[in-house]
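Novice: Kindly generate the corresponding structure for this input.
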Amino acid sequence: MKLEIGNFHVKDIVFGDKTAYTNGILTINKEEALAVVREDEHITEADLVIVKPGDKVRLVPVKEAIEPRHRVGGGPLFPGATGDLLQAGDGKTLALKGCSVLVVGKHWGGFQDGLIDMSGEGAKYTYYSQLKNIVLVADTDEDFEKNEQQKKNHALRWAGMRLAEYVGNCLAELQPEDVETYELGPVTKRSVEENGLPNVVIVLQPQSQMEESGYNDLCYGWDCNRMVPTFMHPNEVLDGAMISGSFMPCSSKWSTYDFQNFPMIKRLFQEHGKTINFLGVIMSNLNVALEQKQRSAQFVAQMAKSLGADAAIVAEEGYGNPDADFIACIVALEDAGVKTVGLTNECTGRDGASQPLVTLDEKADAIVSCGNVSDLIKLPPMETVIGELQALARDGLSGGWDNDAILGPSVKEDGSIIMENNAMFCGDQVVGWSTKTMKEF
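Specialist: Reported below is the predicted structural model:
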């Protein structure tokens, strides 16, 4: 499979009469864009705001991030979810780089929603403060979700995907500024030189714990809870086969933008044919019952061994219960003779002194830490809040609280906040953006 991603590097975003891209300037017709958003009758209020790095803006509750793109030759940006099924990862896609569509609730937040600061101390905690963002601020009539801590955010998430597709379509007739090419030959038909290098596979464990549909990550529109581990071409992940779900404390979450730009996959492509033979992706899942966890680990190990993998990287989306899947997978791979490195965050408590993962094993002796989800973060008031700041405390965001016996409310009267890293939107960036690590004392 050969995927060409044609890039257009966005220098600025403005509103104007026509949605178009010219010389680094992305112009958006606001009314046309909002008409696309309002195609879902459940959207009751919607507005678009442009925010840029350095703006004195705080966004909360943030629900999703998507890179605007256009699939050359037609077809949905996210096959099986926003349109008919088709093969992702083989062909040409055009992408607006350096920007994203952010979806923010105008009022209601929940366990899986997060916060982004575009400037100041808080900006360092999330990759999305570095992007120029088209912010969809919207509300829905989904009354169930207003009263539930755990939300599916369906109308808002799908509106964000439609918006990203609409904006990306302005590239349809343009020639990209540069092109990234991702190509791997069939595993059994690699060159002598490639086959002479260490064989490496990456195992991804997207969030899939919820047994009720509508919460989990999707693969070609299919709920990952219904999957068994599956061998995938890495191009599929980069080209819209995977969609972020609406479950998991927010700092641990992988947004759709993360899947589209998965840094660790791109790094393995860079090393392919030089230092490694990149075999591909084993897309696993995260389960609830112990038997399900063990079954997935066995599938992953068998698949890696059958592919001839010498080494593996395992990345989990989440922590807590998923740690059991993560460690079981590493142990099964090591038992199969596959040297394995894990990528994860930790939950070591506010003092950093608790056990970092729910379960551990001596064979999991090479783990890259992306930081502690329970770190306390104190941030001053921000000049502008997009969304509703009180949602951080009122609606059970995983890193916020209404009142704490010692710390008081998460949201102070002057607009300053105290919260756990848990509520930073995709803050731990296990996919490969992260600059965080652990300190040993």
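Novice: C-alpha from now on. contacts and neighbour counts both.
Specialist: Noted.
Novice: now the strands: where do they sit in the stretch 51-200 of the chain?
Specialist: 57-66, 69-71, 91-97, 99-105, 114-117, 132-140, 178-183, 199-205 (DSSP state E, counting those that start in this stretch).
Novice: And this one, please, so the two structures can be compared:
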Amino acid sequence: MKLEHGNFFVKEIVFGPKTSYANGVLTINKEEALQVVREDEHITEADLVLARPGDQVRIVPVKEAIEPRCKVSGGVMFPGVTHELVMAGSGRTHVLKGSCVLVVGKHWGGFQDGLIDMSGPGAKHTIYSQLNNICLVADTDEEFEKREQQKKNHALRWAGMRLAEYIGKCVADQEPEEIITYELEPVTKRSAEVQKLPSVVYVLQLQSQMEENGYNALVYGWDSNHMLPTFMHPNEILDGAIISGSFMPCSSKMSTYEHVNNETIKRLYKEHGKTLNFLGVIMSNLNVNLEEKTRSALFVRQLATTLGADGAIVAEEGYGNPDADFIQCIVELENGGVKTVGITNECTGRDGRSQPLVALDEKADAIVSTGNVSEIIELPPMPTVIGELEALARDGLAGGWEGCVKEDGSVIMENNAMFCSDGNTGLYYKICVEY
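Specialist: So this is what the prediction gives:
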């Protein structure tokens, strides 16, 4: 399977008469773009607002992040979700690097939504402060969800996907500034030199704790709550087969932007044939029922050992109850003779002294921490707010509480509320320091 990413590097975004790209400048016809958004009759209000790195801007409640792209050969965008169900991972996809569609609630937020600062001390907590963001600020008539802590955000998230594809199509007929090729030979047909290297598999545990459809991550449009661990080609993930869900305290979320830019997969690709033999991805899930947790862990072990994996990397989306799935998966892999490293955030309390994970085991002896969800973050006022700042305190955003937004617009909150700040796919720039 061969996938080409044709990259165009966006340095500036402006509104103009025609949606186009030239010399690093992405121009968007705002009214035409909003027509794409309003294709869903449930969208009652919508606007596009630009947020650039360094702007004195705070964005909240942020619900989803999507990279503007378009398929120019060999497939469709978001297969099984906004388009027909076909295989992802081959052909060429054109990508507007450095840009991002952020889906933002005009008023109402929820447990799974977060905050982004484009400058100041908050900017260092999330990679999205480094991107040129097209903020889709909108509201819907989904009245049943407005005051619910858990929201599916269906109309807004789907509008974000349509908008990202609309914008991406402006480079469909252009020659990319850079082409990156992702290609892996079939597992059983690799050269003797590659076969001699340590074989590594990547296990991605998607958030899937909600039994009702509409909240969980989607795999080719299929609710991940209803799946068993499945072996996938890494190109499928890099080409849009996975759509982020709408359930998870926000710092722990893996956005759709992060799935297609999964840095762990990209690093494994770079090492393939040099230091390791990258077998592929075992797509797993995170459950609530203990039997389901055990079943998934056993399937991951069976797939990894059947593939002949010497090592594995397990990445968890979330914390708390999912920690049991995470640790059980690592233990089963270790019991199967597969040396395993985990990637996860922690919930160690505001003072950092609590047990980091709900479940622990001596065999889980190599874990990369991506941060503490309970860390207190204090942010000064921002002159401009995109969305509604009060949503952080009013609507049950994880990391926010009544009184966390001060009269002057300053904020005290937990890291939980910082949008995708923990970057468990590897798309982060935090470091650990031992004192």
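Novice: re earlier: make CSV out of the strands of the stretch 51-200 of structure 1 and add distance to Pro322 of structure 1.
Specialist: Formatted as CSV, these follow (distance: least, CA to CA, whole Å):
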stretch, distance to Pro322 of structure 1
strand 57-66, 21
strand 69-71, 31
strand 91-97, 32
strand 99-105, 26
strand 114-117, 20
strand 132-140, 31
strand 178-183, 30
strand 199-205, 9
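Novice: for those, which one sits closest to Phe78 of structure 1?
Specialist: strand 69-71 (9.5 Å; CA to CA).
Novice: which residues in structure 2 form helices?
Specialist: Assigned by DSSP state H, structure 2 shows helices spanning 30-37, 143-146, 154-168, 192-195, 234-238, 256-260, 263-271, 290-307, 322-335, 391-394.
Novice: just to revisit the earlier point, want to throw the strands of the stretch 51-200 of structure 1 into JSON lines with mean neighbour count and distance to Thr19 of structure 1?
Specialist: Compiled in JSON lines, the strands of the stretch 51-200 of structure 1 are given as follows (neighbours: other CA atoms under 10 Å; distance: least, CA to CA, whole Å):
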{"stretch": "strand 57-66", "mean neighbour count": "28", "distance to Thr19 of structure 1": "18"}
{"stretch": "strand 69-71", "mean neighbour count": "26", "distance to Thr19 of structure 1": "14"}
{"stretch": "strand 91-97", "mean neighbour count": "21", "distance to Thr19 of structure 1": "13"}
{"stretch": "strand 99-105", "mean neighbour count": "27", "distance to Thr19 of structure 1": "15"}
{"stretch": "strand 114-117", "mean neighbour count": "28", "distance to Thr19 of structure 1": "26"}
{"stretch": "strand 132-140", "mean neighbour count": "24", "distance to Thr19 of structure 1": "13"}
{"stretch": "strand 178-183", "mean neighbour count": "15", "distance to Thr19 of structure 1": "21"}
{"stretch": "strand 199-205", "mean neighbour count": "25", "distance to Thr19 of structure 1": "36"}
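Novice: Ok, which of those comes nearest Gly337 of structure 1?
Specialist: strand 199-205 (12.3 Å).
Novice: Glu148 of structure 2 and Gly110 of structure 2, how far apart?
Specialist: 7 Å (CA to CA, to the nearest Å).
Novice: Same drill for these two, tell me which one is more crowded.
Specialist: A count of neighbours by other CA atoms under 10 Å puts Gly110 above the other of Glu148 of structure 2 and Gly110, at 30 against 15.
Novice: so Tyr166 of structure 2 touches Ala33, yeah?
Specialist: Yes - Tyr166 of structure 2 is within contact range of Ala33, at 7.2 Å (criterion: CA atoms under 8 Å).
Novice: which residues does the residue nearest to Asp361 of structure 2 when sequence neighbours are not counted contact?
Specialist: Closest residue to Asp361 of structure 2 apart from its sequence neighbours, by CA to CA, 6 or more residues apart in numbering: Ile327 at 6.9 Å. Listed by CA atoms under 8 Å, 6 or more residues apart in numbering, the contact set of Ile327 of structure 2 reads Ala359, Leu360, Asp361, Ala364.
Novice: circling back to that earlier point, any common contacting residues for Glu148 and Gly110 of structure 2?
Specialist: Asp395.
Novice: so can I have JSON lines of the helices of structure 2 showing distance to Ser246 of structure 2?
Specialist: As requested, those are exported to JSON lines (distance: least, CA to CA, whole Å):
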{"stretch": "helix 30-37", "distance to Ser246 of structure 2": "19"}
{"stretch": "helix 143-146", "distance to Ser246 of structure 2": "12"}
{"stretch": "helix 154-168", "distance to Ser246 of structure 2": "9"}
{"stretch": "helix 192-195", "distance to Ser246 of structure 2": "39"}
{"stretch": "helix 234-238", "distance to Ser246 of structure 2": "18"}
{"stretch": "helix 256-260", "distance to Ser246 of structure 2": "11"}
{"stretch": "helix 263-271", "distance to Ser246 of structure 2": "22"}
{"stretch": "helix 290-307", "distance to Ser246 of structure 2": "21"}
{"stretch": "helix 322-335", "distance to Ser246 of structure 2": "16"}
{"stretch": "helix 391-394", "distance to Ser246 of structure 2": "16"}
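Novice: Those: which one's closest to Tyr435 of structure 2?
Specialist: That would be helix 322-335 among those, by CA to CA, at 25.9 Å.
Novice: so how far does the closest one sit from its counterpart in structure 1?
Specialist: Following the fit onto structure 1, the mean deviation recorded for helix 322-335 of structure 2 is 0.2 Å by mean CA distance after the TM-score superposition for structure 1.
Novice: can you give me how far that helix is from the chain middle?
Specialist: 22 Å (CA atoms, centre = their mean, to the nearest Å).
Novice: Can I have the buried ones of the contacts of Ile327 of structure 2 as a PyMOL selection?
Specialist: Typed into PyMOL, the line below selects the buried ones among the contacts of Ile327 of structure 2, using 16 or more other CA atoms under 10 Å:
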select buried, resi 360+364
